[in-house]
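**Q** Following is a predicted model, sequence given first.
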Amino acid sequence: MIDTHAHIYASEFDQDRDEVVQRALDAGIEHILLPNIDLDSIEPMLATEAAYPQVCRSMMGLHPCYVDANVDQTLDTIHSWFDKHNFIAVGEIGIDLYWDKTYRKEQEHAFITQLNWAKEMDLPVVIHTRDSIEETLALLRSEQNGDLCGVFHCFGGTIEEAKAINDLGFHLGLGGVSTFKNSGMDKVIPELDLSKVILETDCPYLAPVPHRGKRNEPAYTELVLKRIADLTELSSKKVAQITTNNAKSLFSL
């Protein structure tokens, strides 16, 4: 398995990161992919990648929740990192209208700017959407020239939204939300095109059942895998094989 979205560089893991990585390896995790969020996360993210070079791979991007009035200055710094380090994706980028809509225009500007980087560098994008799937899809449709690919991470939407995302050439990242009883994902997952699905945790957030509400970690990818296997009536081995191949192909691993 590959955990395609994990913040194991976060301070929540400072006391036991070695053990967390070891549990992931013991559970059958081959790679843990690290999305950047802001300027402060770069150093711990790269240090984590350096500590586990066979396992961890980093991305570079500006998360919408960290967009503010200084967006252009921040984007310049983020962009400069692509000349200094080999990143597997532009991420985590997107639109978040859940917490605060103050910088909505700046969020859209940052999103489009980073989509253009991805086109120029031929990299996939990792997209964060919260209360913003339609807005994000509209922007993507205007920017998709056939060169954009990537994933809508932490997908918890409808079958129609999943199809719209796939039609644009994008994957769906399934994580802990897939195991929540009230998420409606039990109806959605059996209808998904598994050739466009990858696994993730978004740890330390959104731990799957039965750990819901506690700290999430990459080893719990297995619980997401089992949920998808149960709902699609496929073997865990088959779902692991499909989703791992999808992730390797998408991120050129």
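**A** Structure received.

**Q** from here on, contacts and neighbour counts on C-alpha atoms
**A** Fine.

**Q** Report the separation between T232 and N245.
**A** 18 Å (CA to CA, to the nearest Å).

**Q** Let me fix that, I meant to ask about S252.
**A** Where N245 is concerned, S252 sits at a distance of 10 Å (CA to CA).

**Q** cool, and K181?
**A** 28 Å.

**Q** out of those two, which sits in the busier spot?
**A** N245 (17 against 10; other CA atoms under 10 Å).

**Q** Tell me the helices and strands packed up against the host helix or strand of the more buried one.
**A** Secondary structure from DSSP states H and E places N245 in helix 236-250. Judged by 3 or more CA pairs under 8 Å, 6 or more residues apart in numbering; DSSP states H and E, the packing partners of helix 236-250 are strand 2-3, strand 197-199, helix 221-232.

**Q** also this one, for the comparison:
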Amino acid sequence: MNWIDTHTHLYSHKFESDRTEMIKRALEAGVSQLFMPNIDSSSVDGMLELEAQFPGQCLPMMGLHPCDVKENVESELAIVREWLSKRKFWAVGEIGLDFYWEKTFVPQQYDAFREQIKLALEHDIPIAIHSRESTRECIDVVKELHNGSLTGVFHCFSGSVAEAKEIAEMGFYLGIGGVVTFKKSGLEQVMEEISLEHIVLETDAPYLAPVPYRGKRNESAYVPLVGEKIADIKNLKIEDVAAITSMNARKLFKML
């Protein structure tokens, strides 16, 4: 079976002791492509080093994470713009809004989100959206700027069934990871209501490891555990979940 991890922070310092081995474990588990969202200017070098080490397997995005929107937002966005003008990236991400940690820079988060959506449209690539405690607000911004060609994924989706349907109707995907294996996550009902055609798989490693590794460091080799849970919920063969979600990921990132 072939799997794709559509969102994994392989460059994280939490992998310093065994990064290469961790990536090889994922490849051995059948996870053939690993898409890496950028955080800010400090994460670019590590991300691109992994791309060079694992060409065609570790695939970079470019963007400014909402939690890293601070006083220097304009200089950080200038770096994003510069990188996107120099070479190919698979998406603009990880971008969006985060109302969980702090709200000091909410106006700047909105400005950065809109600016980066416009960059995605300019370069004809999808967006990877971070929407913690802000799913409704992110949907509204996407609708505001959607011109019919904008595509992307709501990474680590945590909204309602109604919001999931609204996202699918916009032509966007839901990124589903280890949280779907947690009791009382609410995602089981979403999975029951939403067609697999609108779902891609992710880990968000090193965060949010699926059961039975919950609370421990996550890694991309655990994607099949997410697929297994979705197969159980939807009463499908795991092979079908792997095939359909991987095809969705290739469509999302315009690999076809």
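**A** Received it, and whenever you're ready, just let me know what you need. Keep in mind it's a predicted model, so treat the numbers as computed, not measured.

**Q** circling back to that earlier point, adding mean neighbour count and distance to N70 of the first structure as columns, could you present the helices and strands packed on helix 236-250 of the first structure in JSON lines?
**A** Output for these, formatted as JSON lines (neighbours: other CA atoms under 10 Å; distance: least, CA to CA, whole Å):
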{"stretch": "strand 2-3", "mean neighbour count": "28", "distance to N70 of the first structure": "32"}
{"stretch": "strand 197-199", "mean neighbour count": "28", "distance to N70 of the first structure": "33"}
{"stretch": "helix 221-232", "mean neighbour count": "21", "distance to N70 of the first structure": "36"}
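
**Q** Which of these sits closest to R57 of the first structure?
**A** R57 of the first structure lies closest to strand 2-3 among these, at 10.6 Å (CA to CA).

**Q** which part of the second structure lines up with the closest one?
**A** Alignment of strand 2-3 of the first structure against the second structure: residues 4-5, by TM-score structural alignment.

**Q** circling back to that earlier point, list the buried residues of the helix holding N245 of the first structure.
**A** S236, V239, A240, I242, T243, T244, N245, N246, A247, L250 (16 or more other CA atoms under 10 Å).

**Q** for stretch 84-98 of the second structure, same thing?
**A** L84, F89, W90, A91, V92, G93, E94, I95, G96, L97, D98.

**Q** Tell me which of these fall in helices.
**A** L84 (DSSP state H).

**Q** What's the local residue count around the alignment partner in the first structure of E193 of the second structure?
**A** Matched by TM-score structural alignment, E193 of the second structure corresponds to E191 in the first structure. By the criterion of other CA under 10 Å, E191 of the first structure has 14 neighbours.

**Q** right, and E191 of the first structure touches I159 too?
**A** Yes - here E191 of the first structure reaches I159: they are 7.0 Å apart, a contact under CA atoms under 8 Å.

**Q** The alignment partner in the second structure of S41 of the first structure and E166 of the second structure, how far apart?
**A** In the second structure, the residue paired with S41 of the first structure is S43, using TM-score structural alignment. To E166 of the second structure, S43 of the second structure is 32 Å away according to CA to CA.

**Q** do the same with I23 of the second structure
**A** 35 Å.

**Q** higher neighbour count, these two?
**A** I23 (22 against 13).

**Q** Quick one: the strands in the stretch 51-200 of the first structure, in order.
**A** Remark: strands assigned in the stretch 51-200 of the first structure by DSSP state E, counting those that start in this stretch are 56-58, 90-96, 125-130, 150-152, 170-174, 197-199.

**Q** once the two are aligned, what's the mean deviation for the lengthiest helix in the first structure against the second structure?
**A** Secondary structure assigned by DSSP H gives helix 104-121 as the longest helix of the first structure. Following superposition, helix 104-121 of the first structure is found to deviate from the second structure by 0.4 Å on average (mean CA distance after the TM-score superposition for the first structure).

**Q** Which residues belonging to that helix are considered buried?
**A** Neighbour-count burial for helix 104-121 of the first structure [16+ other CA under 10 Å]: 104, 106-108, 110-112, 114-119.

**Q** would you list the helices and strands packed on helix 236-250 of the first structure in JSON lines and tack on distance to I127 of the first structure?
**A** Listed next are these as JSON lines, based on distance: least, CA to CA, whole Å:
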{"stretch": "strand 2-3", "distance to I127 of the first structure": "15"}
{"stretch": "strand 197-199", "distance to I127 of the first structure": "13"}
{"stretch": "helix 221-232", "distance to I127 of the first structure": "19"}
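
**Q** Contacts only, for the counterpart of A231 of the second structure in the first structure.
**A** A231 of the second structure maps onto A229 in the first structure, with residues paired by TM-score structural alignment. A229 of the first structure sits next to S235, S236, V239 when contact means CA atoms under 8 Å, 6 or more residues apart in numbering.

**Q** Please repeat the previous calculation with a cut-off of 6 Å.
**A** S235, S236 (CA atoms under 6 Å, 6 or more residues apart in numbering).

**Q** now do A6 of the first structure
**A** With contact taken as CA under 6 Å, 6+ apart, A6 of the first structure is in contact with L34, D202, C203.

**Q** Can you list which of those residues carry over to the second structure?
**A** With both residues aligned by TM-score structural alignment, their matches' CA atoms under 6 Å, the contacts of the contacts of A6 of the first structure that the second structure also has are L34, D202, C203.
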